[in-house]
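Student: Have a look; sequence and predicted model below, questions after that.
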Amino acid sequence: MQTAEIRRRFLDHFEKAGHTVVPSAPLLFDDPNLLFVNAGMVPFKPYFLGQETPPWRTATSVQKCVRTLDIEEVGKTTRHGTFFQMNGNFSFGDYFKEGAITHAWGLITGSVDDGGFGIDPDKIWVTVLHTDQEAREIWKRVAGLPDERIQDRGLLDNYWHMGVPGPGGPCSEIYVDRGPEFGPEGGPVVDEDRFLEIWNLVFMQEEITNVRAKDQFDVLGELPNKNIDTGMGLERVAYLLQGKHNLYEIDEVFPVIEKAAEVSGRTYGRDHTDDVRFRVIADHVRSGLMLMGDGVTPGNEARGYVLRRLLRRAVRSMRLLGFEDPALPLLLPVSLERMKASYPELEADFPRIEQIAYAEEHAFRQTLGKGTQIFESAAVAIKDEGGTSLSGDQAFALHDTYGFPIDLTLEMASEQGLSVDEDGFRSLMAEQRSRAKADAKAKKGSHADTTVYRAALDANGPTDWQAYTALTTESRVVALIGGGSSVPAIGAGTIGEVVLDRTPFYAESGGQNADAGHLVWDGGRAEVLDVQRPVRGLVVHQVRVLEGELTLDRTLEAAVDPEWRLGARQAHSGTHVVHAALREVLGPTALQSGSYNRPGYLRLDYGWSGPLSPGQIHDVEEVSNRALRADLPVTAQIMSLPEARAWGALALFGETYGEDVRVVEIGGPWSRELCGGTHVEHSSQIGTIVITSDGSVGAGHRRVEALTGIEGFQYLAKERDLVRQLTDVLKTQPEDVPGRVQDLMERLKASEKAAEKIKAAQLMGAAGDIAQGAKDVGGVAYVGHHAAGAGGGDVRTIALDIRKRLADRPAVVVVIGDAGDKPAAVVALNQGAQDRGLSANDLIKVVGQQIGGKGGGKADVAQGGGSDVTGIPAALAAVEAALA
């Protein structure tokens, strides 16, 4: 049974049972504690925590998930991958234990013809919490399971909670016996390889607090509404029903292994080391595809770094299999073919995805080149010093700073006849991982406490939000908050939070800054500093009271600054226009991946692999301003998310949308995007769009910045004034300024070259005088000269010229310059001095000790630098003393 079919059957089973099918949330779900969605219940967390009211009594989903704790272990076990899919069904105060068990049993043992999975009931085992006699009795009654196939376990295995105070409860796990060839008898408590867990049913029935560990917490009491949260690993069920031994061999994953084997010439299943590499490739290519599909781009931090590691580990593993050509163009399309059955949006977005992925592989191949040079330099230095091993510090620096994989370091060290201090490397890696885990643990449980906001919402209902239609409203204060708690009043000079029954203020979202303005009441006035939505449906204003006292139930006027709102509308509509212009000029793959706008300014991140040429920037700007001149209508409509997608509306990657969405159009289909921001009525009201920069923010990811409205005109006016000043100084016409500046630059370069020639002649002339002043020290002619103002190149020239003039006797020449307040030293010896056993390489070290630096070279010439120009006299004296 194909994985997509298993997925379809799961959703169909619960939809027929009255559950609402909820689409998978993006992997970049808005949760402050998570890089990615890592469990099927994550999108439902606000409902389980009581932060929001669920819109349905029962729901079902197949949620995309990514777990990244042990990426290095991928491929070494048979059932753990980075990306996976979690089937789940959820009840919010509807059915409980018996309903969950009945639904699960009916699906897994139901016949294939009737839409079930057709698993033999005699192969099913379950575990329950040792104190949950109720669940045991339900399994016996509903499924007819005998006592010996219902096994008790403790809190560590069969109790679920989020690791923070909140809901929790016992769980019951469902296992399938794969047969004696996979392990011993005795059920899951004996062997979890033979007895494969496929489904976990969580019975949320208690409120817990003082969480100290997974099995250490205090129970406050029963939850008022008992909930159900289940999770079935789709990949595990797939390899069970497809007769495979691990998740890497299922239909959605194995074709990538087959392709990797084909192009590398290696065979899967013959060698354990190669098999791990094949599995890493298959897992990471699929995981990377799904992450990029949800808007992640490679980078050096957080989510971007995870994606970068996955793609680079896949490329590295192909190299270790002997394949050194670009690999992702061969592998990524194979993964797409297998995943598009469940996620058809991947195919439409693949031009953008492959552009990002291939740019990242190209960058990594260049990194490998740089890392190879660094490694080879280190290897030469180790051998010169008589060493045989690359230190753990060096291997870690190659890995951490340059992205050089440890496997490749080991391979290249072996080729050079060197070993690597793997223990030292892995110790440093463990320290880094511990720091990361400690940081994650410190952040865990940092869910914003929304209790006070929930209370305000429950007491007063949702805020009547009128930002699309009004700049002022007559409003009533329904809640005041200070220091995280409700307060009766906010006095003058104090900053606090205000909840109104209705408001015209736009709350920050979708990249648009919150509105500015004032609250005014009889005898008082407050400045609005920020506007947010801490819980769905509630708008909260952060204010500074300027005059009087603001109290509960006060009637006031809420007034948005009209100039601020106008500028914000111009910038937000301008963002849509620039996005449409980018796609018109560059093509449909130049899709927005993030944005920010405030009055007069917009910033738009988009997928593209290289910098825009001046001509492309000009074209984007021209297309944008022609759209403004065309006075295109700007309209907004509310529709369902499927309708919006069918209509061709573009969605911002990583955003979470509800069932109904707002689609903003500019000029009809020319610009059609999902957006909750405020906009102008016609494009001409944007005023102007002036692109000020285009820069890189990561591989395959760029950022364009622009000004709109009066700010755009002011920018152009400053440029006009600058040109006017240049024409006055150069006494020419504006169109002739570039030519005049180019002419001046060429003349300046010519003058600098002439000056250098004069300087060189002066240096050569001085060399004769300096040579005549040589001292006899220890039987050799010694010249120690401080060349004031000279740099490294001049210092070498002077030293070699002086040495040439002393060819008739053994000579040692030391010249130290101080250009830029940085000592630059050269020691030059003729053959006579070398015949006496002297070495420039030894003497440059004497110099370095005095000027705070080091150097090196050969017996005849050595050079170096330092940081302390005050040590130059001492350095010259030290060499003289050494010779004496």
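Tutor: Great, that's in hand.
Student: going forward, measure contacts and count neighbours with C-alpha atoms only.
Tutor: OK.
Student: The stretch 551-700 of the chain: helices as residue ranges?
Tutor: Applying DSSP state H, counting those that start in this stretch to the stretch 551-700 of the chain gives helices spanning 562-586, 614-629, 641-646.
Student: Specify the stretch among these that is closest to Gly482.
Tutor: helix 562-586 (26.6 Å; Cα to Cα).
Student: Included below, for side-by-side comparison, is a second structure:
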Amino acid sequence: MQTHEIRKRFLDHFVNAGHTEVPSASVILDDPNLLFVNAGMVQFVPYFLGQQTPPWNRATSVQKCIRTPDIDEVGITTRHNTFFQMAGNFSFGDYFKKGAIEFAWTLLTNPQDQGGYGFDPERLWATVYLDDDEAIALWQEVAGLPLDRIQRRGMADNYWSMGIPGPCGPSSEIYYDRGPEYGVEGGPEANEDRYIEIWNLVFMQNERGQGTSKEDFEILGPLPRKNIDTGMGVERVACLLQDVDNVYETDLLRPVIDLVAGLAPRGYGQGNHDDDVRYRIIADHSRTAAIIIGDGVSPGNEGRGYVLRRLLRRIIRAAKLLGVDQPVMSELMTTVRDAMAPSYPELATDFDRIHRIAVAEETAFNRTLASGSRLFDEAARATKASGASVLSGSDAFTLHDTYGFPLELTLEMAAESGLSVDEEGFRGLMAEQRRRAKADAAARKQAHSDLSAYRDLVDAGPTEFTGFNELTSEAKILGIFVDGQRVPVVSHDARQDRVELILDRTPFYAESGGQIADEGAITGAGASSAAKAAVTDVQKIAKTLWAHRVNVESGEFVEGDTIVAAVDPRWRHGATQGHSGTHMVHAALRQVLGPNAVQAGSLNRPGYLRFDFNWQGALNDDQRTQIEEVTNEAVEADFEVHSFTTGLEKAKAMGAMALFGENYPDEVRVVEIGGPFSLELCGGTHVRSSAQIGPVTILGESSVGSGVRRVEAYVGLDSFRHLAKERALMAGLASSLKVPSEEVPARVANLVERLRAAEKELDRMRLANARAAAANAAAGAEVLGKVRVVAQRMAGGMSAADLRTLVGDVRGKLGSDPAVVALIAEGDNDTVPFVVAVNPAAQDLGLRANDLVKPFGAPVNGRGGGKADLAQGSGKGAAGIDAALAALRAELGRS
């Protein structure tokens, strides 16, 4: 049975049983505890926590999930993936243990011609929590499982929570016995390779407190209502139904393995465990990378971008270790698309962007590999020169941490060079890094925000937003909150750390979609007309309530009062200019650069906008000019701005642009500017026609991460003011240079060229003088023991490169006798560069430049390093230069 069919049967089974099918959420959700969605229940967390009332009592989904804590273990075990599909059914206060067990057992054991999976009931086992006698009785009653195929296990295995305060409960896991060829008998307790877990039923009935592990937390009491959360591993079920040895050989991953096997000199499944692991890494990571890119992530140096970059680089490294020297990413992404698109059609519709990002990272990493190889060569030469045969753990760790070299690649290169590697030292440094990372993650992890105080208001219905049609609305105060606690009244003289007013309707735009919140005022009406508050921020609670952050300036506000909410019209006008300008710049970018220039984020406020987009490489001057011209031509055309609400799929079919990683409801708002010029899904406020945006001036374009660029611009009066300043600056330059404005660029370029020529001449003269001084120093070299020594302070302003040049000159003039040259100077920016050189004859006496540079640098608060013949460093304490020279002489005197 193909994986797509397994998914379909699961969803059909539960839809037929009265569940609402809920589409998979993006793997990126706004949750402070999650880098990626890692479980099927994550998108339902607000319902389990009681923060929101679910729109249905029963739901089912197949959720895209990513787990990356143990990336290094992928492929070593045969049942774990970084990306996996978690099929689940959920009950919110509806059925409980009996229903969950009945639904799972029926789907697993019903014959395939009746819509089930057709598993042999005699090969299924169940585990339950230690004291869950009810679950044991139900397994016997519903499934007919004998007691000897039901095992009790502790909290670590059969008690579920999110790892933070919140809902929790005992669980019951279903296992399939793969047979004696996979290990000893005795059930899941005896061997989880033979008995493989395929489904986990969580009976969510309690609330947990703080704790430090899976077993160390307090049970605070029962939840208001009991819920069901289950998760069936689609990949594991596919492995069993397709009768393959492991999850990497199912129909969705095996095509990638076969592709690579056609390129590599060594095949898959030929008895080489290390090679098989590499094949599995490539198969697993290729699919995960495509999913992550598809949901809007680009490679970067932190967070999700770092994880994506690491996955892509592990693919490339694994391929090289298999002997594949040619680029592979293009074919890998194509193969993943073909395998996965029936379930995730966005991988096909967005393939050009996914392909471009993955291939660009491969190209960049191949350059990095070349740099890392040079570092390895230097480390190998230094190791051999010292007489050792073991590359240090610190060198191996530097290669891994800085250049992404896995230990296996370093081991292979070391073996080719006749060296081994200090693996224990490397693993010790890796363990230390992991400890730091876990400590950082634990420090960031937190309980979900407590929104229970707002629960009654959330359940009562959403705030009505009137701001598309008016700037002033009469409204009723539904709730008043001070520091998150509901209060009946708030007054001007009360402590106001954080005062929020919840209204039944409002014209204030709440911050979202890159547009910051409106500012304005809320005033009392009727008897409370003396009350006035300044609105400083507006945020959404549970995506439905508008919370107005206010400073109460006079009077008091009482829950139930009628008030008048008024947006500052100048603020709103500037905000609409910025937001509409963002749409215009986006459209211009795509017109100039093509459809791969896709939005990656934005921010707009009155008079200003910034727009992030996926793109490789900086824009040139012509492209920037074109983007600005296309934008302003559209402004001048005075396009009508039209908004309407329609179905999500219909909007996409119309070509409306959506933000990657954003979850949209079934009904969406579309903003159209000039017909086909700009069509985007957007809930923000906009001008009525494009001419109201005013001039758009692009301030600059820069990088904000690998594959992501940022354009910043002024609009409206802010744009005009900026241009006026630029004009005044140009007029001032023209006056100073006594040329017409149009000749200023050429005159400035001429002056810059003349200045550069003068600086080069000064550098030449300075270096010539320094060489003369160095020659004199060589002639007057002192003798310490058996070594001729030149240790001298050079003229100020010299760089380390200058000193290296001089050291070479002096060393050459000292002939073949043992000689040491040490030069130091006061450099630019308060630095103190220093260089030490040791000729071959002095090295034969046991002197090493990389040893001498340490006492030389200490008095100037400097550090340095290098090789036996040449070492250098830099310090910050110029007052210690004389002491540094004395320390070097003393060290040489002792040798």
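Tutor: All right, it came through fine. As the structure is a prediction and not an experimental result, all values here were calculated from the model.
Student: show me what contacts Glu464 of structure 2?
Tutor: Residues near Glu464 of structure 2 by Cα atoms under 8 Å, 6 or more residues apart in numbering: 504-506.
Student: An error on my part: the question was meant for Gly808 of structure 2.
Tutor: Ala837.
Student: re the thing from before, okay, the helices of the stretch 551-700 of structure 1, which one's buried deepest?
Tutor: helix 562-586 (a mean of 23; mean count of other Cα atoms under 10 Å).
Student: what span of structure 2 lines up against that one?
Tutor: Using TM-score structural alignment, helix 562-586 of structure 1 corresponds to residues 569-593 of structure 2.
Student: ok, average deviation of that stretch from structure 1?
Tutor: Aligned to structure 1 and superposed, stretch 569-593 of structure 2 gives a mean residue distance of 1.3 Å (mean Cα distance after the TM-score superposition for structure 1).
Student: Centre of the chain to that stretch, how far?
Tutor: 27 Å (Cα atoms, centre = their mean, to the nearest Å).
Student: again, but for stretch 857-871 of structure 1
Tutor: 44 Å.
Student: ok, residues contacting it?
Tutor: 818, 821-831, 834, 838-842, 844, 848, 850-856.
Student: do that again at 7 Å, thanks
Tutor: Outside stretch 857-871 of structure 1, the residues that touch it by Cα atoms under 7 Å, 6 or more residues apart in numbering are 818, 821-830, 834, 839-841, 844, 848, 850-856.
Student: what do you get for stretch 111-128 of structure 1?
Tutor: 9, 107-110, 135-136, 149-153, 158, 171-177, 187.
Student: Can you turn the buried part of these into a PyMOL selection?
Tutor: The PyMOL selection below is limited to those of these classed as buried (16 or more other Cα atoms under 10 Å):
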select buried, resi 9+107+108+109+110+135+136+149+150+151+152+153+158+171+172+173+174+175+176+177+187
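Student: Among the contacts of stretch 111-128 of structure 1, name the ones in helices.
Tutor: 9, 107-109, 135-136, 158 (DSSP state H).
Student: So which of the residues you listed is the closest to Asn625 of structure 1?
Tutor: Nearest member of those to Asn625 of structure 1, counting by Cα to Cα, is Arg9, at 51.1 Å.
Student: List the buried residues for the longest helix seen in structure 1?
Tutor: Using DSSP H to define each element, structure 1 has its longest helix at helix 345-384. For helix 345-384 of structure 1, the neighbour count (16+ other Cα under 10 Å) marks 346-347, 349-350, 352-361, 364-365, 368, 371-372, 375, 378-379, 382 as buried.
Student: about what we covered before: between the contacts of Glu464 of structure 2, which has the most around it?
Tutor: Among the contacts of Glu464 of structure 2, the one with the most neighbours (other Cα atoms under 10 Å) is Thr506, at 26 neighbours.
Student: To which residue of structure 1 is that residue aligned?
Tutor: Match for Thr506 of structure 2 (TM-score structural alignment): Thr503.
Student: which residues touch the closest residue to that match other than its chain neighbours?
Tutor: Distance criterion Cα to Cα, 6 or more residues apart in numbering; nearest residue to Thr503 of structure 1, sequence neighbours excluded, is Trp465 at 5.3 Å. Contacts for Trp465 of structure 1 were tallied using Cα under 7 Å, 6+ apart; they are 502-504.
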